[in-house]
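Undergrad: sequence isn't available, so here's the structure alone:
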């Protein structure tokens, strides 16, 4: 596949890396020569320096032969215009654009279409990140929580506590301990290394795990593990940062009935925010001002959400809130260099718009019938939700006989609205939706199990 990527920032870099590794012909366009040099030194891709929306630059990038254009520059207007130029001049069949401005998103149905802006998919990093934040608020004792199968399956991350039922347990013993709870451990972290576990994997105190569990059994699982599962309703939440993500999250929390205090450093933005809400207290101030935090009763908060555009402010304010004893802290981290560091300093619950955006784009790019995709474990593992069709290679074999990569596991199957927690004897049937956890390197091999062959059409 010939792919043109516009923008060599964090998102563009990671998408280019993934697609180039999988054998695609990738060109990357950016105005920053240093960024392009970093990409050129890191992977086998073509780089072009220039304005992403200019016809001659798109032509140099190979737009005339491109199967896909991904516009992820930092400028919404450049992304949208580039899609229009790629469509009108080069007939690029598929175009994705990152659009951050909420005002555009509100009118996307009127702006995007055959006779309007020719964009096939609009990706909103803020929207994706806001979904993740809300998911983690709903399961506040967990480090991470993701929804699949339209919310029917939850992937929840926990730390194994010293006196937990799970401490010292091998995974083959898990069904005995869980009783009538159908759960499946799909990822395991020990000594800062994430792997897809086997039946003989032993869970030790301090390890982290991702568990696949059905939505209707999530509360039972939390109770069994002596963990809290709360609705945002009635919770006291302090937020810092009223940008696009903060605004979306505050809006959702207001609808859910939470008591929200939102601290915003920019005066005009704070004034604008105060006009948007009925039941959110907006405070113009510095998130690192200890006196302000004390005046606003930070020690009485159930949740603290650090959602500014500045990673350092988010990290420092989160550490301050921990010092005041806030039980649940969520930290937004934009730069990948911080992602691996924050957990080492005690900030366990993080959200990365970059990872959310990359996952959204790659889920659209994937071959076969991949309906959803997400990155877990700071990007070390991938989760795919795939549909099996009549010609898929995964059909009609017991799972234990499937030729799958070693670092891959099937965590759940959705069949006719019912969740099946798999064992080695289960077979995948036509139109089953299958939840698979694997490593980035094995994604192409897993995709082959779901590819649609020509005779299907």
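TA: Yes, it's here. Only a predicted model underlies this, so the values are computations on that prediction, with no experimental measurement involved.
Undergrad: hey, let's count contacts and neighbours off CA atoms from now on
TA: Will do.
Undergrad: end to end, how far does stretch 43-52 reach?
TA: The straight-line separation of the ends of stretch 43-52 (C-alpha to C-alpha, to the nearest Å) is 20 Å.
Undergrad: again with stretch 407-420
TA: Start-to-end span of stretch 407-420 (C-alpha to C-alpha) is 21 Å.
Undergrad: need the contact partners of stretch 270-279.
TA: Stretch 270-279 has contacts (C-alpha atoms under 8 Å, 6 or more residues apart in numbering) with 242, 247, 251, 254, 259-260, 263-264, 280-284.
Undergrad: now do stretch 331-338
TA: 10, 305-311, 314-315, 318, 339, 347, 349-354.
Undergrad: now the buried members of those residues.
TA: Buried by 16 or more other C-alpha atoms under 10 Å: 10, 305-309, 311, 314-315, 318, 339, 347, 349-354, out of those.
Undergrad: mind listing what the most centrally placed residue in the chain touches?
TA: For the chain, residue 356 is the residue whose C-alpha lies nearest the centre (C-alpha atoms, centre = their mean; 3.1 Å). Going by C-alpha under 8 Å, 6+ apart, residue 356 touches 125, 128, 129, 374, 375.
Undergrad: now name the helix or strand holding the spatially closest residue to the last one that is not a sequence neighbour.
TA: Leaving aside its sequence neighbours, residue 375 sits nearest to residue 382 (C-alpha to C-alpha, 6 or more residues apart in numbering; 4.7 Å). Secondary-structure assignment from DSSP states H and E places residue 382 in strand 381-387.
Undergrad: now the angle from whatever helix or strand comes next after that strand to strand 381-387?
TA: Scanning forward in sequence from strand 381-387 by DSSP H and E, the next helix or strand is strand 409-415. With axes from the mean of the first three to the mean of the last three C-alpha atoms, to 10 degrees defining the directions, strand 409-415 sits at 30 degrees from strand 381-387.
Undergrad: what's strand 409-415 packed up against?
TA: Where contact means 3 or more C-alpha pairs under 8 Å, 6 or more residues apart in numbering; DSSP states H and E, strand 409-415 is packed against strand 183-190, strand 418-420, strand 433-439.
Undergrad: second structure follows, compare the two:
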């Protein structure tokens, strides 16, 4: 497969890094030579220093033979022109673009097949807001990923010191808490593992578990965490992400947005019906105290400044906010923020890269999400009649090392599997896999 990536920023880099594992034929185009040198030094792929809308650069990249174009620069206009070139001049079959401006993103006619033919367009701010909304509804979690239209959620959460499973072997936990569950991945400091029964759960571990939506409350309580949705929310920053979060959640919770820019405050007041808009600095200790930060269920730092978001989140946590969520674009800040004690850290760039990845997989992949700083993936797949999984049970050891089946979805039923469960054609499976086992998992699907 030949893939052209326009944009060598963080999203383009993460996708290119992933594709090197897959053995795809990749060319990346960007006008920034420094970004291209970074990629050339770290990854074995071709680079072209040029504007992302330059037809000669597309020709040099072999666009006439390309199967896929990914346009992920910081400019919507460059991304759209790149897709137009890919369609009109080189007949590239599939084009995926990052589109941030809502006037473009929600214009289905512009992006549709008869015009730019972008499929899909991905809005990082909107996707980040959706991810934050899931965390608000499940405040004990550090990450929430929905599958099967939200009927089953993969919850990532940090094990507290007083949890009944802290210090226990995994194989003893199910009987201890009297719940059916599987831990698919454990993130511990810099390490990520698919655990076995003899692995011991430790305080501070971030564990990822598939849980049917209707059982989240009881599973959370069994693990020593509370699952009551947030009702009082404070947001630092009224940019696009802050606006999207408030717009989605203001009918479910009391929301305050603290925004420095007076003109932006006017926009928010006009377009949000129930959210309280405050003109000021959402990282100012005095303002936070005046606005009763100690009674706030969730504080969300989503300004355009990564460092400010991290420091403001730490301040809000110190002042008594029950949960803090920090959004950072620089991916190297994600583990740092976690280590500083921020419960939930999201990167819109990583979210965007993760969404794009699902379109690059083989087999019957319905959706895919990268987790644990892209060191592992959760795949939702449908079992075809060609799959070698059909008619086999888990106790046969059918899944490769560093992968595990987390759930089976069959006729609207969700099964947390045991060794005797048989896999059938048309089952949907939730599979956890580390990077080194993904190719082996894919072989089972085709």
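TA: Nice, thanks for sending it over. These numbers were taken from a predicted model, which means no experiment stands behind them.
Undergrad: could you get me the TM-score between them?
TA: Here the superposed chains carry a TM-score of 0.96, computed using TM-score structural alignment, normalised by the length of the second structure; 446 aligned residues with a C-alpha RMSD of 1.5 Å.
Undergrad: now, of the contacts of stretch 270-279 of the first structure, which are buried?
TA: 242, 247, 251, 254, 259, 260, 263, 264, 280, 282, 283, 284.
Undergrad: please name the nearest non-neighbouring residue to the counterpart of the first one in the second structure.
TA: In other words, residue 242 of the first structure. Under the alignment (TM-score structural alignment), residue 242 of the first structure maps onto residue 238 of the second structure. Of all residues not flanking residue 238 of the second structure in the chain, residue 259 sits nearest, at 5.4 Å (C-alpha to C-alpha, 6+ apart).
Undergrad: what sits against the counterpart of the one you found in the first structure?
TA: Counting by TM-score structural alignment, residue 259 of the second structure lines up with residue 264 in the first structure. By C-alpha under 8 Å, 6+ apart, residue 264 of the first structure lies in contact with 240, 241, 242, 270, 282, 283, 284, 285, 286, 287.
Undergrad: can you add distance to residue 450 of the first structure and give those residues back as a markdown table?
TA: What follows is those, written out as a markdown table (distance: C-alpha to C-alpha, whole Å):
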| residue | distance to residue 450 of the first structure |
| --- | --- |
| 240 | 43 |
| 241 | 42 |
| 242 | 42 |
| 270 | 49 |
| 282 | 49 |
| 283 | 51 |
| 284 | 52 |
| 285 | 52 |
| 286 | 51 |
| 287 | 48 |
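Undergrad: now the most far-flung residue of the second structure relative to its centre: how far from residue 224 of the second structure?
TA: In the second structure, the greatest distance from the average C-alpha position (C-alpha atoms, centre = their mean) is reached by residue 56, at 34.5 Å. Computed with C-alpha to C-alpha, the distance linking residue 56 of the second structure and residue 224 of the second structure is 59 Å.
Undergrad: which stretches in the stretch 1-150 of the second structure count as strands?
TA: Ranges of strands in the stretch 1-150 of the second structure, per DSSP state E, counting those that start in this stretch, are 2-6, 25-30, 46-49, 68-71, 94-98, 121-122, 143-147.
Undergrad: with distance to residue 318 of the second structure added, can I get these in a markdown table?
TA: Formatted as a markdown table, these follow (distance: least, C-alpha to C-alpha, whole Å):
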| stretch | distance to residue 318 of the second structure |
| --- | --- |
| strand 2-6 | 42 |
| strand 25-30 | 42 |
| strand 46-49 | 46 |
| strand 68-71 | 41 |
| strand 94-98 | 36 |
| strand 121-122 | 35 |
| strand 143-147 | 22 |
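Undergrad: got JSON lines for these, with distance to residue 190 of the second structure and mean neighbour count too?
TA: Below are the strands of the stretch 1-150 of the second structure laid out as JSON lines (distance: least, C-alpha to C-alpha, whole Å; neighbours: other C-alpha atoms under 10 Å):
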{"stretch": "strand 2-6", "distance to residue 190 of the second structure": "29", "mean neighbour count": "24"}
{"stretch": "strand 25-30", "distance to residue 190 of the second structure": "29", "mean neighbour count": "22"}
{"stretch": "strand 46-49", "distance to residue 190 of the second structure": "30", "mean neighbour count": "18"}
{"stretch": "strand 68-71", "distance to residue 190 of the second structure": "30", "mean neighbour count": "25"}
{"stretch": "strand 94-98", "distance to residue 190 of the second structure": "29", "mean neighbour count": "23"}
{"stretch": "strand 121-122", "distance to residue 190 of the second structure": "29", "mean neighbour count": "21"}
{"stretch": "strand 143-147", "distance to residue 190 of the second structure": "17", "mean neighbour count": "21"}
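Undergrad: nearest to residue 293 of the second structure, out of the ones you listed?
TA: Closest to residue 293 of the second structure of the strands of the stretch 1-150 of the second structure, according to C-alpha to C-alpha: strand 143-147, at 22.6 Å.
Undergrad: start and end residues in the first structure for the closest one, please.
TA: Under TM-score structural alignment, the match for strand 143-147 of the second structure is residues 144-148.
Undergrad: how far apart are the matching stretch and its match in the second structure?
TA: Here stretch 144-148 of the first structure, set against the second structure after superposition, deviates by a mean of 1.7 Å using mean C-alpha distance after the TM-score superposition for the first structure.
Undergrad: among the buried ones among the contacts of stretch 331-338 of the first structure, which lie within helices?
TA: If you go by DSSP state H, these have 10, 311, 314, 315, 318, 339, 353, 354 in helices.
Undergrad: alignment lookup: the second one to the second structure.
TA: Taking TM-score structural alignment as the alignment basis, one finds that residue 311 of the first structure is matched in the second structure by residue 306.
Undergrad: OK, contacts around that match?
TA: Residues in contact with residue 306 of the second structure (C-alpha under 8 Å, 6+ apart) are 327, 328, 329, 330.
Undergrad: pull the number of nearby residues for the equivalent of the third one over in the first structure.
TA: This points to residue 329 of the second structure. In the first structure, the residue paired with residue 329 of the second structure is residue 334, using TM-score structural alignment. Neighbour count for residue 334 of the first structure, taken as other C-alpha atoms under 10 Å: 21.
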